[in-house]
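1. Kindly return the folded structure for what I paste below:
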Amino acid sequence: MKRRELLTMGAGAAALMLAGHRPAVADLEPDRLWLVYRRHSLLVVGQRDDQTAGAYAAAVIDVLVRFLPAARAQLARAADTRRVGVLIGTNQQDVAIMSAASAEALLLAKPPFTDIRNVPLRLIVSFGSHVLVCRADFTARHAYLLAQTLAGHQDALPTPAGAPGGTIPAHEGSRAFFTGQDMPAG
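-> Alright, predicted model coming up:
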């Protein structure tokens, strides 16, 4: 394209935006229902390139569907650990299964997450080499219920769900369950 055509297109786009029109390509949620759906269904993000993480994610979903049906748990699969970190770090998803090393890298903004900083990552349960993580704004009551359900049905999981430990801080709801406190109100 010529320079004049580019300037004309840019001026036209700016005029449309000033008039209140939003470009269709920038609207990734046209019906505004994604937030409502996320509010009523728990999506647990797994990853396709890690068979172990995929097995944990599938087992977690199975346990939640059978023993915590009110969560309406479903599996959302991301391509790789980087994509899982991006989904959690940009508030597009709430809960994910990651390798413990990848979760720590996300928290500390180490490769492959050097461009994703200040992610308030919290641990719900640990499966040894893998962890169930969430953002700090995930409700304490929900984290408590997830920890309680997964710890109570360890025979249905590849590795028993244990108390959070390590570099990543435990979510306050998970901490409450594993220390024997009452379920948080919110």
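
2. alpha carbons only for contacts and neighbour counts from here, please
-> Will do.

3. quick one: secondary structure of Arg83?
-> helix (DSSP: H, G, I helix; E, B strand; the rest coil).

4. From Leu107, how far out is it?
-> 14 Å (C-alpha to C-alpha, to the nearest Å).

5. ok, the two, which is more surrounded?
-> Using other C-alpha atoms under 10 Å, the more surrounded residue of Arg83 and Leu107 is Leu107, with 23 against 17.

6. Wait, that one touches Leu121, no?
-> Yes. Counting by C-alpha atoms under 8 Å, Leu121 is a contact partner of Leu107 at 6.0 Å.

7. To compare against the first, here's the next sequence to fold:
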Amino acid sequence: MEKTLKASDLMTKKVIKIHGFSSLEKAVKLMKDNKISSLAIISGRKNLIGMITKTTISNFLKKEWEKIDENDLKKLKNLRVIQLLQKAEKVSPETSLEDIKKLMEEKNVDRIFVMKGKNLVGIISKSDFARLKLKTKDQEIFTKVDEMLNLIEQREKITFEELAKELKMEESVIEEWARIFEDHGFIEIEYPLVGKPFIRKRK
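-> Predicted coordinates for the structure are as follows:
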């Protein structure tokens, strides 16, 4: 009988946290230093009270994430993380991946936090589901998949051609993988009237 995969099978156990009354400047630095797109917001008692994402901060500044500079950080120094708090959806380690996918679709969220009682024990994102699908398809390509997802995470937009050159792979394979990521709601593929097709992370 095939094993039903649960949150504990897919979650990332290392969750970067920030206190609600820490500065937004610190939040930006934490995300950039760790190359992540969100932080768990905790209270004084270290309970999870919400989350903050780089998209929320970018929208607040009306500026692309990659273009945030020292002047922007100065503006954020006296603002608190809790001012941009977003609701964090939660599940238990025993919740099935199928139920988590449904919850993500219903709530229109890209990430879910995994709680064991009051303790935060992990996080699952849409990109984890994309990785899982490709990993089960062929274990050997997992490293390349991970590199591709990291490149997409780090850039505002990137063409199939640029990804193929970076990863030393056929452009047709890159496009096939991109379609899988798009099906999982992680990225958007755009085919402009002028210029080459490109990928951007879904906001």
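
8. And the TM-score between these chains?
-> The TM-score (TM-score structural alignment, normalised by the length of structure 1) is 0.28; 94 aligned residues with a C-alpha RMSD of 5.9 Å.

9. count of neighbours near Leu167 of structure 2?
-> 16.

10. Tell me where structure 2 has helices.
-> 7-10, 24-34, 54-61, 70-76, 97-107, 126-137, 142-154, 160-167, 171-183 (DSSP state H).

11. actually structure 1, sorry about that
-> Assigned by DSSP H, the helices in structure 1 fall at 3-18, 34-40, 51-67, 81-89, 100-108, 140-152, 172-178.

12. same for the third one, what does it pack against?
-> Translated: helix 51-67 of structure 1. Here helix 51-67 of structure 1 touches strand 43-47, strand 74-78, strand 95-99, helix 140-152, going by 3 or more C-alpha pairs under 8 Å, 6 or more residues apart in numbering; DSSP states H and E.

13. let's see 10 Å
-> In terms of contacts (3 or more C-alpha pairs under 10 Å, 6 or more residues apart in numbering; DSSP states H and E), helix 51-67 of structure 1 is packed against strand 43-47, strand 74-78, strand 95-99, strand 130-135, helix 140-152.

14. can I get the ones you listed in CSV with distance to Gly12 of structure 1?
-> Listed next are the helices and strands packed on helix 51-67 of structure 1 as CSV, based on distance: least, C-alpha to C-alpha, whole Å:
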stretch, distance to Gly12 of structure 1
strand 43-47, 40
strand 74-78, 37
strand 95-99, 41
strand 130-135, 40
helix 140-152, 47
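
15. Using a markdown table, lay out those together with mean neighbour count and distance to Leu7 of structure 1.
-> As requested, the helices and strands packed on helix 51-67 of structure 1 are exported to a markdown table (neighbours: other C-alpha atoms under 10 Å; distance: least, C-alpha to C-alpha, whole Å):
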| stretch | mean neighbour count | distance to Leu7 of structure 1 |
| --- | --- | --- |
| strand 43-47 | 25 | 42 |
| strand 74-78 | 18 | 38 |
| strand 95-99 | 27 | 44 |
| strand 130-135 | 26 | 42 |
| helix 140-152 | 21 | 51 |
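
16. Please identify which of the ones you listed is closest to Ala14 of structure 1.
-> strand 74-78 (34.6 Å; C-alpha to C-alpha).

17. Now do that closest one against strand 43-47, angle only.
-> For strand 74-78 of structure 1 against strand 43-47, the angle by axes from the mean of the first three to the mean of the last three C-alpha atoms, to 10 degrees is 40 degrees.

18. Strand 74-78 of structure 1 versus strand 95-99: what angle between them?
-> Calculated by the same axes, to 10 degrees, strand 74-78 of structure 1 forms an angle of 50 degrees with strand 95-99.

19. the inter-axis angle of strand 74-78 of structure 1 versus helix 51-67?
-> 160 degrees.

20. Tell me the helices and strands packed up against strand 74-78 of structure 1.
-> Using 3+ C-alpha pairs under 10 Å, 6+ apart: strand 74-78 of structure 1 touches strand 43-47, helix 51-67, helix 81-89, strand 95-99.

21. Redo those as TSV? Include distance to Ala147 of structure 1.
-> Formatted as TSV, those follow (distance: least, C-alpha to C-alpha, whole Å):
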stretch	distance to Ala147 of structure 1
strand 43-47	14
helix 51-67	11
helix 81-89	19
strand 95-99	12
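
22. And the helices of structure 1: which comes nearest Cys134 of structure 1?
-> Closest among those, once you apply C-alpha to C-alpha, is helix 81-89, at 7.3 Å.

23. Mind listing what's buried along that closest one?
-> For helix 81-89 of structure 1, burial by neighbour count (16 or more other C-alpha atoms under 10 Å) applies to 81, 83-89.

24. ok and it relative to strand 95-99, angle-wise?
-> 150 degrees.
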